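Novice: predicted structure and sequence below. I'll ask about it afterward.
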Amino acid sequence: MSNIKNLQLSEQDITEILLPWSLDNPTVKPTNQGTVNTTFFVEAPVQGKFVFKIYDDTTTTAQINYEHLLLEHLQSCHLSFAVPTPVPSNSGETLITINKNDKILRVALLPFISGQTAECENILHIGAAGSALGELHNALAKFDTYSKLSQLPTWGNLENIHHLVAPLEVPRILGLEYSQKQRIIKSLTELIEVAPDLYKTLPIQTTHADYLCPNVLISENRVVGILDFEFATYDLRLLDYVAALDHFTRPPKQVPKKERIEAFSAGYAKHLSLSQLEIEELTLTWRLQQASCIVYWTGWFIEKKVTHQNVLDGVIKMLQLEDWLKENTTFLT
């Protein structure tokens, strides 16, 4: 297959690729969004608005099919917000493989969901995002309950989350200064050792694994849509929670804001309560989540998907959080 980021497609090309959906006189324009896949806005006078997605080669077909099955499940759960369940083509398929200009493409058509991107500095948005995640987790818990379908490794398995990176090689790959190197190696070594116990004792279920502001759509201070389930997998529920908590409560280059944590947690609790053991292991799991990001982003750095500075900023963020957690364990528990 081809590298879609280097793919040049005209509006006429996209219109021809859309033929399996029989849209009437569609207009097409790029979304200029997303770091992995290529997407276009599509509007047809009769059928309405859609998002057309061309999947990147790094995503396996099995993972795409898993994502589509998950979205169909969520559609059946009658959630208070929308999810982008793929639109079946004329043949009934949601994933189409097509040869265009001697390039093999895997494509899907998704409904357009109207709403504004959630704002991390808006306390009402933070509370709404927490509430929606609690509702989402309840629905996700009923999908693939024995992990027979999931394709991606668990994010807490640091030694297997990116095939190009051994965790303890991260400092060397990034060329970290001595003090950072020592702290990162110490933290990674500890987390690799304790992670298996977390997976033995904490609740595991299907998770979103990319619950960020760009993937949460808001209208009138409530969540109306949740997007991008391409990283969904069977994992620690708490890992998904702290990943979202980190994103929604930490301003750039700063530590978490307590009032944001309280808003997000209160929203989540409207639908779901963390277990006592999850509360006790929250700080450790938060550290594990940050470490998984560093290892994965280092792989992306090797693949030239992010810059060296992007990953270095993540390292600083991880170490900053570890210092903050030592001082605020009581607040979190």
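Specialist: Alright, I've got the coordinates. Source: prediction; values computed, not measured.
Novice: from here on, just use CA atoms for contacts and neighbour counts.
Specialist: Noted.
Novice: now do the helices in this structure.
Specialist: 11-17, 61-75, 123-140, 170-174, 178-201, 237-249, 258-269, 276-280, 282-302, 308-332 (DSSP state H).
Novice: flag every buried residue along the first one.
Specialist: Going back to what we said before, that points to helix 11-17. For helix 11-17, the neighbour count (16 or more other Cα atoms under 10 Å) marks I14, T15, I17 as buried.
Novice: what about the residue lying closest to the second one once chain neighbours are set aside, distance to P45?
Specialist: Going back to what we said before, that points to T15. In space, and not counting its chain neighbours, T15 is closest to P26: 6.9 Å by Cα to Cα, 6 or more residues apart in numbering. Distance, P26 to P45, by Cα to Cα, to the nearest Å: 7 Å.
Novice: can you count the residues close to the nearest residue to Q151 once chain neighbours are set aside?
Specialist: In space, and not counting its chain neighbours, Q151 is closest to Q63: 5.7 Å by Cα to Cα, 6+ apart. Number of residues near Q63 (other Cα atoms under 10 Å) recorded here: 18.
Novice: also the one 10 residues further on?
Specialist: Burial of H73, expressed as a neighbour count using other Cα under 10 Å, amounts to 17.
Novice: can you tell me how far the nearest residue to V295 once chain neighbours are set aside sits from L288?
Specialist: Nearest residue to V295 in three dimensions, chain neighbours excluded: P167, at 5.9 Å (Cα to Cα, 6+ apart). Using Cα to Cα, P167 is found at 12 Å from L288.
Novice: what about these two, which has more around it?
Specialist: For P167 and L288, the more surrounded residue by other Cα under 10 Å is L288, and the numbers stand at 27 against 23.
Novice: list the contacts for the more buried one?
Specialist: G156, L191, A195, L239 (Cα atoms under 8 Å, 6 or more residues apart in numbering).
Novice: pull the number of nearby residues for the spatially closest residue to the third one that is not a sequence neighbour.
Specialist: Just to be clear, that refers to A195. The shortest distance from A195 to any residue other than its chain neighbours is 6.5 Å, reached at G156 (Cα to Cα, 6+ apart). Using other Cα under 10 Å, G156 has 24 neighbouring residues.
Novice: not counting sequence-adjacent ones, nearest residue to N215?
Specialist: L227 (4.7 Å).
Novice: tally up the residues packed near the one you found, please.
Specialist: L227 has 20 neighbouring residues, counting by other Cα under 10 Å.
Novice: dump the residue contacts of it.
Specialist: Each residue near L227 by Cα under 8 Å, 6+ apart is listed here: V83, P84, N215, V216.
Novice: verify the stated contact: the last one with F229.
Specialist: So the one you mean is V216. No. V216 lies out of contact with F229 (Cα atoms under 8 Å); the separation is 11.4 Å.
Novice: and here is the other one:
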Amino acid sequence: METIVSKIWPKWDGTLEKRSGGWNNTTYIVSGNGRKGVLRIYDTHRDRGKIEFEHAVLLELRKLSLPFGTPLPVQAVDGATLVQLEERGGKFACLFRYMEGDSPTEQDTGYYESFGMAAGQLSAVLAGIDPVLKPVYRPYYELCQAYPLCTEETVRELCHNPPEALGDLKAELNSLYQAYVNIADSLKELETLPHQLVHGDLNASNLLVDTEDHSRVAALLDFEFCTYDLRAMDAAVILSGLLGLQEEQRIVREFCLGFSRSVTLTEDELTAIPTLMLLRKVDVFLHFASRYLEGTDGAEVLQEQTRMLAADLIQLSAGTADILDILREEQNKVGRG
């Protein structure tokens, strides 16, 4: 990999340190010549259009004066921001400038108001960005088009007659199938809600907090799934990830307080939040089911995800109403102000 960097980004030639984690990409920290960057190898697709759209959005964001950082792709010697590596089976790679900050730990719970503010500010500016290029990723509510391997028949068969490796998870798979069926009946009506560019995958693993002050979000990361979708989707994605946390209600309120300073959702959007939170969970299930069906992941990955997502559905059922109440309260405070 060092040879690849020295050839394609010669000014960034240096040592590479592989980072752990990540389902879709392999990343390395590149250090040398007084520079530091992050090399990303896209492992799960070879779709140039997806990456070009992501980079177009990031380059537009860098023109703005935002109170938090966003990734900045580095141009290669040919002026492009991505390269195809024939020696790596045609996978695409890109280099980003390194951003200072820490990944939050489970013990860090004081940054959620700042996270809400950053997410709201990002949503507000994404509404005005035109990257010119056409997005490749489908909106969340286009499940059938986004996951062609997961037809209704295939999902039903996988959940009702699972392979031996998933045989101990029949109850969990059945609950996920019911969620899939339930959400399918609501998809059409979602199309009428306000649309704009959204990040699509905002969560604690896709942000950095200030090294000196873990209550402040320093950067928002991983715009890989940015696309044209429902404006309320980013809030729903984040809120769906807060269920089950210790001090859940405080954390949810602090997030909603920060978010509501920049974004005022319509009544129809607020009413749709529980459906959108469920849609996020079903989407994640179909994502990993597709990876299993196409052979990208072994059964153990889908086993782990099935257990977690089935548990999430229980928490959704128990906690969504309270979350919606808190979001309404914070939105109304801004409206009255």
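Specialist: Good, I have the coordinates. On a predicted model such as this, the values are computed, not experimentally measured, just so you know.
Novice: what's the TM-score here?
Specialist: Overlay of the two chains. TM-score (TM-score structural alignment, normalised by the length of the first structure): 0.84; 313 aligned residues with a Cα RMSD of 2.6 Å.
Novice: show me which of P26 and P45 of the first structure is the more surrounded one.
Specialist: It is P26, of P26 of the first structure and P45, that has more neighbours when counted by other Cα under 10 Å, with 20 against 11.
Novice: what lines up with the residue nearest to A195 of the first structure in the second structure?
Specialist: Using TM-score structural alignment as the criterion, G156 of the first structure maps onto Y141 of the second structure.
Novice: just checking, that match touches D185?
Specialist: No. Contact criterion Cα under 8 Å: Y141 of the second structure and D185 do not qualify, at 10.8 Å.
Novice: what about the lengthiest strand in the first structure, distance to the chain center?
Specialist: Assignment by DSSP state E gives strand 103-111 as the longest strand of the first structure. Here strand 103-111 of the first structure is found 20 Å from its chain centre; the criterion is Cα atoms, centre = their mean, to the nearest Å.
Novice: could you do stretch 193-212 of the first structure as well?
Specialist: Centroid separation for stretch 193-212 of the first structure versus its chain: 14 Å, with Cα atoms, centre = their mean.
Novice: which of the residues in that stretch are classified as buried?
Specialist: 195, 198, 202-212.
Novice: closest to K100 of the first structure out of these?
Specialist: D210 (30.5 Å; Cα to Cα).
Novice: residue in the second structure matching that closest one?
Specialist: Counting by TM-score structural alignment, D210 of the first structure corresponds to D201 in the second structure.
Novice: please apply the same query to V315 of the first structure.
Specialist: Matched to the second structure by TM-score structural alignment, V315 of the first structure sits across from A310.
Novice: so that match sits against S175, correct?
Specialist: Yes. A310 of the second structure lies in contact with S175 (Cα under 8 Å); the separation is 6.6 Å.
Novice: more neighbours, these two?
Specialist: Neighbour comparison, A310 of the second structure and S175: the larger count goes to A310, with 22 against 18 (by other Cα under 10 Å).
Novice: circling back to that earlier point, these two touch, right, the match of D210 of the first structure and F225?
Specialist: Yes. In this structure D201 of the second structure lies within contact range of F225 using Cα under 8 Å: 6.7 Å.
Novice: circling back to that earlier point, who has more neighbours, V216 and F229 of the first structure?
Specialist: Between V216 of the first structure and F229, counting by other Cα under 10 Å, V216 is the more crowded of the two (25 against 21).
Novice: distance of the more buried one relative to I126 of the first structure?
Specialist: From V216 of the first structure over to I126 of the first structure the distance is 10 Å, taken as Cα to Cα.
Novice: what do you get for Y296 of the first structure?
Specialist: Counting by Cα to Cα - Y296 of the first structure and I126 of the first structure are separated by 26 Å.
Novice: quick one, which of the two is more surrounded?
Specialist: Each of Y296 of the first structure and I126 has its neighbours counted (other Cα under 10 Å); I126 has more, 31 against 22.
Novice: map that one onto the second structure.
Specialist: Matched to the second structure by TM-score structural alignment, I126 of the first structure sits across from Y112.
Novice: residue contacts, that match?
Specialist: Applying Cα under 8 Å, 6+ apart, we find Y112 of the second structure in contact with S215, I251, V252, E254, F255, G258.
Novice: so which pair among the residues you listed is furthest apart in space?
Specialist: S215 and V252 (14.9 Å).
Novice: so between these two, which is more surrounded?
Specialist: Set side by side, S215 of the second structure and V252 show more neighbours around V252, with 23 against 18, by other Cα under 10 Å.
Novice: now check the first structure for the residue matching the more buried one.
Specialist: Using TM-score structural alignment, V252 of the second structure pairs with I261 in the first structure.
Novice: do I have it right that the residue nearest to T15 of the first structure meets F41?
Specialist: No. The pair formed by P26 of the first structure and F41 falls short of the contact definition of Cα under 8 Å, at 9.8 Å.
Novice: for the aligned partner of K188 of the second structure in the first structure, give its distance to L227 of the first structure.
Specialist: Counting by TM-score structural alignment, K188 of the second structure corresponds to P196 in the first structure. Taking Cα to Cα as the measure, P196 of the first structure falls 30 Å from L227 of the first structure.
Novice: ok, S114 of the first structure next?
Specialist: Computed as Cα to Cα, the S114 of the first structure to L227 of the first structure distance reads 11 Å.
Novice: got a list of what the spatially most central residue of the first structure touches?
Specialist: The centre of the first structure sits closest to D210, judged by Cα atoms, centre = their mean, with a distance of 1.5 Å. The neighbours of D210 of the first structure, taking Cα under 8 Å, 6+ apart as the test, are D228, F229, F231, A232, A243, A244.
Novice: closest one of these to E119 of the first structure?
Specialist: Nearest to E119 of the first structure among those: A244, at 13.0 Å, using Cα to Cα.
Novice: my guess is that closest one contacts T207. True?
Specialist: No. The criterion here is Cα under 8 Å, and A244 of the first structure misses it with T207 at 11.2 Å.
Novice: ok, the alignment partner in the first structure of G101 of the second structure - contacts?
Specialist: Using TM-score structural alignment, the partner of G101 of the second structure in the first structure is G115. Contact analysis of G115 of the first structure by Cα under 8 Å, 6+ apart lists L217, I218, S219, V224, G225.
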